[in-house]
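[1] okay, predicted coordinates and the sequence, questions at the end:
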Amino acid sequence: MSARNVQIYLPENQIPLLETILARHTRRFWRESLPGEQEKYTCIVQQRYTERLLTDLDDAFRTVPSFAAHVAHLEAVLPTLEENPSTELLLASNLPPPTWLERFFSRDRLSTDEIYDDIEESLRIRPSFVLTVTLSAIIAGLGMLSGQVAVVIGAMIIAPLLGPAMGLALAATVGDWTLGRKAIAALALGCALAALTGSVIGMIVAIDPLTAELRNRTLVQPADIALALACGAAGVLAFSRGASLALVGVMIAVALVPPLTAAGIYTGAGLPAAGANAMFLFTVNLVCVNVAGIVTFLFQGLPPKSWRMTTGIMLVWVLLLGLLMAMMAGRILLGLGAGEGIFSALGNSAV
């Protein structure tokens, strides 16, 4: 069972209200008096109740200057906290009970604040971010050129675009423009660095444009949309449950890093049409990851600040996906989606 250790600091005159709130979210808490008429409460909270506890605390005490709340993960709790219908802590009477779908998807996820902390740290543009993006693109590019799938997966494990991709979906879900701007800036820089690194590889390394691992990144098929949607949904599910960043990185990077690097390689090698195909695949994948990410975050019960704003952003992504799907269908009908027009001539001249 997943649980959290929540420590709350408040002045003594706020204690009656605090204990009323705690009774709705936890059955185990301890009080400790501190100097300066401050009180410290230590609570054991089941993971599924952490979100709503933090929301109530923020609503009630955000204007109290000395208020603070710290959340830490607990590996084990004795005696165990039973999770069944008879031990469920009910919501306040003025709130509607969660649906079975909300219960199912939100049962084991991290609280919104924990997800924010995990994502915001990866959105800071530092020398380490620039270095990991560059190294990831180099590993992915050389792995594709040599046809070594394991090497390409190694580039995915580095996962430099994980934070920006998840941050963009989270910002759209909760309507946080500040987080969205940070995610866009980090994602734009990461994409530019990956494409530039691929271009340098394409200019200085002799490439075979018909190498399967490289050419596959220029093929845009309906299955690619299903793959990218699955990557986005699986990545959000794993990320919101505190899974290994390497695991989530593989899920997200399979749809982003390889086609982006391939676009740079083809462009650097003087094959702009093939590079455009790879960039088109990257664009389709990025849109799919965000559509699936937003839907999955909503299914998990992340609370939007404004449903109108979140719905509007979601509609923009869906319309963009529909436009890309129409373009993909046209490319397939014209023989461009499968790459015949680009690679037929290369088949006779490639060395």
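    Done, it's in.

[2] please count neighbours and contacts with C-alpha atoms only from this point.
    Will do.

[3] what about the strands in the protein?
    Using DSSP state E, the strands of the chain run over 3-11, 28-34, 38-46, 68-74.

[4] so how far is the last one from its chain's centroid?
    Using C-alpha atoms, centre = their mean, to the nearest Å, we find the averaged C-alpha position of strand 68-74 to lie 22 Å away from the chain's own average C-alpha position.

[5] same thing with stretch 132-147?
    Relative to the mean C-alpha coordinate of its chain, stretch 132-147 is positioned 22 Å out (C-alpha atoms, centre = their mean).

[6] please identify the buried residues of it?
    By neighbour count with 16 or more other C-alpha atoms under 10 Å, stretch 132-147 contains the buried residues 132-146.

[7] one more: stretch 267-285?
    Using 16+ other C-alpha under 10 Å as the test for burial, stretch 267-285 gives 267-269, 271-285.

[8] also stretch 209-222?
    209-210, 213-221.

[9] just those residues now: which is nearest Val6?
    Checking these against Val6 by C-alpha to C-alpha gives Arg217 as the nearest, at 46.5 Å.

[10] give the contact list for the closest residue to that closest one other than its chain neighbours.
    Spatially, and ignoring its direct neighbours in sequence, Arg217 is nearest to Pro259 (5.0 Å; C-alpha to C-alpha, 6 or more residues apart in numbering). Going by C-alpha atoms under 8 Å, 6 or more residues apart in numbering, Pro259 touches 217-218, 278-279, 281-282.

[11] below is structure B, check it against A:
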Amino acid sequence: MYSADFIKNYVKKIFHLQDTTDQEGTVNNINENIDLKGYNIWILICSAVLASIGLDVNSAAVIIGAMLISPLMSPILGVGLSFGINDKEMLTRSLRNLGMATFISLITAYIYFTITPLGDATAEILARTQPTLLDVMVAFFGGIAGIVSGSRKEKTNAIPGVAIATALMPPLCSAGFGLATGQLMIFAGAFYLFIINAIFISLSTYLVIKFLQFPLRQYMDVKTRKRVSRIMSFALLFVVIPSGYFLWEVYLKNKMNRQVQNIIINKISNDETEVLKWNQ
């Protein structure tokens, strides 16, 4: 029989991350990509146009392409990293660039959906207007995968998958559609999904940075640390509670769908009656 210490050490060895972490390289890489200027702005605009076209024609392939080239992830990672290492200057730059990128993406999508000859609320747009707790989990675990992958000495190929899973640009462009067509509920739901993704990617980045024990840039006293923790807790609750309500609504709707399907298949269909087509 293996001893408890042997099992503990074995598990620790499997999940150990510190030995392969490039702390200085991770900080430098994220810090260098926070600022959106020059070629990054052009890529951001192109990504917003591609995502808008994909949403407009209901093309998942085009939307995925827009996710892969979008530079929105860098300032969001910068927010989580700056909290983790207590770098106020990096936090200010990250928030400023994230706000600018959000505004530019919204305006680009707004202009596109104002002039497009199509402009209907497609399935791809509507799919991003009612986020649930499942979207919170996608953003959180996608963010963990992203920062763990990005902090390795030997880089992995997980970053493109994280960009697709967390889907930052399509919700923003869906919000731009809501603005352009005057459908404020679509705007609110899509922008809420973007806020969820941004906050929980930043949160997962912060937690991984603290777990990997990145050195602090500035000392934070106990009083300030508690105040920051309270603010973050209230912000997370404010974001999560509506998504829990939406998940409950989705559960009730699916439950009703199963009940209706059960009635149609098991009670209406028999040897003398055949249901050829039904819709709800």
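    Nice, I can see it. In this text, all values refer to a predicted model and were calculated from it rather than measured experimentally.

[12] now the buried residues of stretch 209-222 of the first structure as TSV including distance to Ala188 of the first structure?
    Output for these, formatted as TSV (distance: C-alpha to C-alpha, whole Å):
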residue	distance to Ala188 of the first structure
Pro209	26
Leu210	29
Glu213	25
Leu214	23
Arg215	24
Asn216	24
Arg217	20
Thr218	21
Leu219	23
Val220	22
Gln221	25
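
[13] could the strands of the first structure go into TSV alongside mean neighbour count and distance to Glu102 of the first structure?
    Below are the strands of the first structure laid out as TSV (neighbours: other C-alpha atoms under 10 Å; distance: least, C-alpha to C-alpha, whole Å):
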stretch	mean neighbour count	distance to Glu102 of the first structure
strand 3-11	19	19
strand 28-34	12	25
strand 38-46	20	16
strand 68-74	15	23
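
[14] tabulate those in JSON lines, adding columns for distance to Arg52 of the first structure.
    Below are the strands of the first structure laid out as JSON lines (distance: least, C-alpha to C-alpha, whole Å):
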{"stretch": "strand 3-11", "distance to Arg52 of the first structure": "13"}
{"stretch": "strand 28-34", "distance to Arg52 of the first structure": "16"}
{"stretch": "strand 38-46", "distance to Arg52 of the first structure": "11"}
{"stretch": "strand 68-74", "distance to Arg52 of the first structure": "13"}
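
[15] residue in the second structure matching the residue nearest to Arg217 of the first structure?
    With TM-score structural alignment defining the correspondence, Pro259 of the first structure maps onto Pro171 in the second structure.

[16] quick one: that match and Leu212 of the second structure, what's the gap?
    In this view, Pro171 of the second structure and Leu212 of the second structure are 31 Å apart by C-alpha to C-alpha, to the nearest Å.

[17] please apply the same query to Ile85 of the second structure.
    According to C-alpha to C-alpha, Ile85 of the second structure stands 11 Å off from Leu212 of the second structure.

[18] who has more neighbours out of the two?
    Ile85 (21 against 18; other C-alpha atoms under 10 Å).

[19] and that one, what pairs with it in the first structure?
    Aligned counterpart of Ile85 of the second structure in the first structure: Val174 (TM-score structural alignment).

[20] quick check, that match in contact with Pro303.
    Yes: under the criterion of C-alpha atoms under 8 Å, Val174 of the first structure makes contact with Pro303 at 6.2 Å.

[21] can you point out the buried residues in stretch 13-20 of the second structure?
    For stretch 13-20 of the second structure, a neighbour-count test (16+ other C-alpha under 10 Å) marks nothing as buried.

[22] so how far is it from its chain's centroid?
    Centre to centre, stretch against its chain (C-alpha atoms, centre = their mean), the figure for stretch 13-20 of the second structure is 26 Å.

[23] repeat that for stretch 279-298 of the first structure.
    The chain centre lies 10 Å from the centre of stretch 279-298 of the first structure; the measure is C-alpha atoms, centre = their mean.

[24] not counting its own residues, what contacts it?
    Contacts of stretch 279-298 of the first structure (C-alpha under 8 Å, 6+ apart): 165-166, 168-170, 172-173, 217-220, 224-225, 228-233, 235-237, 252, 255-256, 259-260, 263, 314, 317-318, 320-321, 324.

[25] could you do stretch 113-129 of the first structure as well?
    Residues from elsewhere that reach stretch 113-129 of the first structure, judged by C-alpha under 8 Å, 6+ apart: 51, 160, 163-164, 166-167, 179, 182-183, 186, 240.

[26] make JSON lines out of those and add neighbour count.
    Shown next, in JSON lines, are those (neighbours: other C-alpha atoms under 10 Å):
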{"residue": "Glu51", "neighbour count": "22"}
{"residue": "Pro160", "neighbour count": "30"}
{"residue": "Gly163", "neighbour count": "23"}
{"residue": "Pro164", "neighbour count": "25"}
{"residue": "Met166", "neighbour count": "26"}
{"residue": "Gly167", "neighbour count": "30"}
{"residue": "Leu179", "neighbour count": "21"}
{"residue": "Lys182", "neighbour count": "20"}
{"residue": "Ala183", "neighbour count": "27"}
{"residue": "Ala186", "neighbour count": "26"}
{"residue": "Ser240", "neighbour count": "22"}
